[in-house]
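**Student:** what's the 3D shape of this:
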Amino acid sequence: MKSALITGITGQDGAYLAQLLLNKGYEVYGVIARRSTDTLWRLNYLGIKEQVNLIEGDMSDLSSLIRAVQISNASEVYNLAAQSFVGTSWEQPILTANVTGVGVVNLLEAIRLTDPTIRYYQASTSEMFGLVQEPIQSETTPFYPRSPYGVAKLYGHWITVNYRESFNMHTSSGILFNHESPLRGIEFVTRKVTDAAARIKLGVQDKLHLGNIDAKRDWGFAGDYVEAMWLMLQQDQGDDYVVATGKTTTVRDMCEIAFKHVGLNYIDHIVIDPQFYRPAEVDLLLGNPTKAMKQLNWEPKTNLEQLITMMVDADMKRVKGEVQILAEVQ
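**Tutor:** This next block holds a predicted model:
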């Protein structure tokens, strides 16, 4: 039986990847940082919490990462751990650099020192393109990150390439464009919108405050994108791949889909709030997934409308449950 180790297993991508690997017959291990709050809700949501093996560790602690690699006896390691909220990266730039950037080389060193034949996946991001240098971004588009998060991810990306070229290790980076799901954190704009649509429809919220709703993003479904991660580590050589839908949509259009699904007009409920503007905005992201489609035989299966309605339906169910519990308490 193959064994895999996932950092960031309690996040959106980690949970979906764990589910995919379990379905493929893997023994799945996950590195989990000690927290006082419940971080396992996504694994519970997918019904896989009892099927994964959790190991305490931290991306800033090399010894704990070496221990996790040894305990898991993994042949594949997927690094999905990060301080991943772009907005927070301006408020906590050093934490973001340590976890999202230096954490990568810690994990690569843990692998190199334990077993350099282990195959490694690095979660890179379209935020590395930032102030885009080409209208459609591919693996050869120059990077120009516009946030401490993007800068930290760029270090993680290049150190992954460097270990591939320096030590002949099987390391791959997936340059993933925005990918969402019902497991997305509430602080991300898509989930903020779908949750608000549900709450406004059910009468427990009045308005939704947003920043730049004319920003354009290439949005896909996280459940589709984790398959590309797995496919990268099945190739003969490590490489870098853009994972995207190849279609871009404004936040405004995404809002329209979400609110329309519950019979509302988004214009009646959205307030443009300057406090949600980024210090340095990324106006347009649009990925070219041709390489991933050709070399990995991968393609996105879920379009934006299907994705947003799936998320709204999940949030309607969640909020109805909250309202019911509140009513019972009162």
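
**Student:** CA atoms for contacts and neighbours, from now on please.
**Tutor:** Will do.

**Student:** What's the separation between the closest residue in space to residue 118 that isn't next to it in sequence and residue 2?
**Tutor:** Leaving aside its sequence neighbours, residue 118 sits nearest to residue 75 (CA to CA, 6 or more residues apart in numbering; 4.9 Å). Plainly put, residue 75 is 7 Å away from residue 2 if you go by CA to CA, to the nearest Å.

**Student:** okay, those two: which has more neighbours?
**Tutor:** residue 75 (17 against 13; other CA atoms under 10 Å).

**Student:** Quick check: the more buried one vs residue 225, distance?
**Tutor:** Residue 75 is 21 Å from residue 225, by CA to CA.

**Student:** counting contacts, what elements does whatever helix or strand residue 90 lives in pack onto?
**Tutor:** If you go by DSSP states H and E, residue 90 is part of helix 86-91. Here helix 86-91 touches helix 148-167, going by 3 or more CA pairs under 8 Å, 6 or more residues apart in numbering; DSSP states H and E.

**Student:** From the rest of the structure, what touches the helix it packs on?
**Tutor:** 83-86, 89-90, 93, 96-97, 100-105, 108, 122-125, 127-128, 130, 145, 169-173, 238 (CA atoms under 8 Å, 6 or more residues apart in numbering).

**Student:** Another sequence for comparison is provided below:
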Amino acid sequence: MKTALITGITGQDGLYLSEFLHSRGYRVFGLVRGQNNPKAEALARTHPYVTVLHGNLLDISSLVRAVAVAAPDEVYNLGAISYVAYSWDNALMTSDVTGRGVLNMLEAIRLYEEHAEKRVRFYQASSSEMFGKVQSVPQHEGTLLWPRSPYGVAKTFGHYITINYRESYGMHASSGILFNHESPRRGPEFVTRKVTRAVAEISLGLRSSIALGNLDAQRDWGFAGDYVEAMWLMLQQDVADDYVIATGVTHSIRDLLDVAFQEIGIADWHPYVHQDPALIRPAEVDQLIGDASKARRQLGWQPRVSFEELIRMMVRSDLDAHVSAQEAV
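**Tutor:** As a prediction, this is how the structure comes out:
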């Protein structure tokens, strides 16, 4: 039986990945920050097969302990402060957790490998935000990185330090440069979930409008459940490497609104949406669209859920959640 340790396990990707690994017979450990983290209680209810370990990406001693206890075959580093807009408000914390946290995790694994004489395969969650001011369209593994947010800069550090440890210490360390991936588990601060949640509430008469920033911003959106399989596939390869994971198709916020409102029977969303200049990023990224041909060719990976299916799934999930909450009252 293989063993995996997942940081950021209570997030969207961590939950899908833990389910994926459990279905393949893995013993799964999850790193949770803080002794009284309410997310750990929720995880215990929904994913009882996960063994929770307490630790912090900024505390290397806690990571050393967690790796020693789990004795993992694979480590998936998904932990980060991942909300791009927040990274401008707290650039220092974002840099520490999202950047230095990767170095701490790699060092904890290196020390474990040295003393336990066991090889550990490491996955780093890199991001399309590293491309920022894009230098080519679509973006591939060799595209120059030009991040345009503190989050993107921190992810770029994490990406390069992973490559550095692979080349310097011979570690089996791979990075997945994942483009935007969403699901009903996406946090409400992210634009896709912000929209689908608001649309559900508009449908139920619980609100009348939604405020958004740049409606012309375009992203390459996929389904998180598809993307975690790519993470796993990377660590099954004989040689560690970096891979872009994306659908290769972009959609604008306007497209997102079209599909979401159509799901509740509204053809024209304009009366329900207003633009708020305060929600526009200080530096917007350019057209992010990923070229995942390397992952398709070498990993045999491809996305299964389309953009339209994804957004409809999220709207229905938010509708069901509100209906269930009302019935429980």
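
**Student:** The residue nearest to residue 118 of structure 1 pairs with which position in structure 2?
**Tutor:** Aligned against structure 2 by TM-score structural alignment, residue 75 of structure 1 finds its counterpart in residue 73.

**Student:** Which helix runs longest in structure 2?
**Tutor:** helix 307-328 (DSSP state H).

**Student:** Run through who's touching it.
**Tutor:** Taking CA under 8 Å, 6+ apart as the rule, helix 307-328 of structure 2 contacts 182-184, 192-193, 196-197, 199-201, 221-223, 256, 259-260, 263.

**Student:** swap the cut-off to 7 Å and go again
**Tutor:** 183, 184, 196, 197, 200, 221, 222, 223, 259, 260, 263 (CA atoms under 7 Å, 6 or more residues apart in numbering).

**Student:** The equivalent of residue 320 of structure 1 over in structure 2 and residue 206 of structure 2: what is the separation?
**Tutor:** Here residue 320 of structure 1 is matched to residue 323 in structure 2, going by TM-score structural alignment. Residue 323 of structure 2 sits 11 Å away from residue 206 of structure 2 when distances are taken as CA to CA.

**Student:** what residues are up against the match of residue 75 of structure 1?
**Tutor:** Shown in contact with residue 73 of structure 2 (CA under 7 Å, 6+ apart): 2, 3, 4, 120, 121.

**Student:** and with 8 Å instead?
**Tutor:** 2, 3, 4, 119, 120, 121.

**Student:** How many residues are close by the aligned partner of residue 146 of structure 1 in structure 2?
**Tutor:** Matched by TM-score structural alignment, residue 146 of structure 1 corresponds to residue 148 in structure 2. Residue 148 of structure 2 has 21 neighbouring residues, counting by other CA under 10 Å.

**Student:** Likewise for residue 325 of structure 1?
**Tutor:** Other residues near residue 325 of structure 1 come to 11 when the count uses other CA under 10 Å.

**Student:** compared with structure 2, how much does the helix or strand following the helix holding residue 90 of structure 1 deviate?
**Tutor:** Going down the chain from helix 86-91 of structure 1, the next helix or strand is helix 93-96, by DSSP H and E. Compared with structure 2 after the fit, helix 93-96 of structure 1 shows a mean deviation of 0.4 Å (mean CA distance after the TM-score superposition for structure 1).

**Student:** what range in structure 2 does the next helix or strand after helix 93-96 of structure 1 sit on?
**Tutor:** As assigned by DSSP H and E, the chain's next helix or strand after helix 93-96 of structure 1 is helix 103-114. Here helix 103-114 of structure 1 aligns to structure 2 at residues 101-112, judged by TM-score structural alignment.

**Student:** How about stretch 285-303 of structure 1?
**Tutor:** Going by TM-score structural alignment: stretch 285-303 of structure 1 matches residues 288-306.

**Student:** and the end-to-end length of that stretch?
**Tutor:** Using CA to CA, the end-to-end distance of stretch 288-306 of structure 2 comes out at 17 Å.

**Student:** what's near enough to touch residue 292 of structure 1?
**Tutor:** Going by CA under 8 Å, 6+ apart, residue 292 of structure 1 touches 228, 241, 242, 243, 298, 299.

**Student:** In the host helix or strand of residue 54 of structure 1, which residues are buried?
**Tutor:** If you go by DSSP H and E, residue 54 of structure 1 is part of strand 53-56. The neighbour-count check on strand 53-56 of structure 1 (16 or more other CA atoms under 10 Å) flags 54, 55 as buried.

**Student:** in structure 1, which spans are strands?
**Tutor:** 3-7, 27-32, 53-56, 76-79, 119-125, 171-176, 179-180, 208-210, 216-217, 220-221, 240-243, 249-250, 270-272 (DSSP state E).

**Student:** Output the contacting helices and strands for the third one.
**Tutor:** Read it as strand 53-56 of structure 1. Going by 3+ CA pairs under 8 Å, 6+ apart, strand 53-56 of structure 1 lies up against strand 27-32, helix 62-72.

**Student:** Touching, the match of residue 146 of structure 1 and residue 284? I think so.
**Tutor:** Yes. Contact criterion CA atoms under 8 Å: residue 148 of structure 2 and residue 284 qualify, at 7.2 Å.

**Student:** which residues do the two both contact?
**Tutor:** residue 132.

**Student:** ok so, going back, mean deviation (superposed) between the match of helix 103-114 of structure 1 and structure 1, please.
**Tutor:** Looks like 0.3 Å for stretch 101-112 of structure 2 (mean CA distance after the TM-score superposition for structure 1).

**Student:** related to what we said a few turns ago, distance check, the residue nearest to residue 118 of structure 1 against residue 23 of structure 1.
**Tutor:** Distance from residue 75 of structure 1 to residue 23 of structure 1, counting by CA to CA: 17 Å.

**Student:** Thanks again, I'm all set now.
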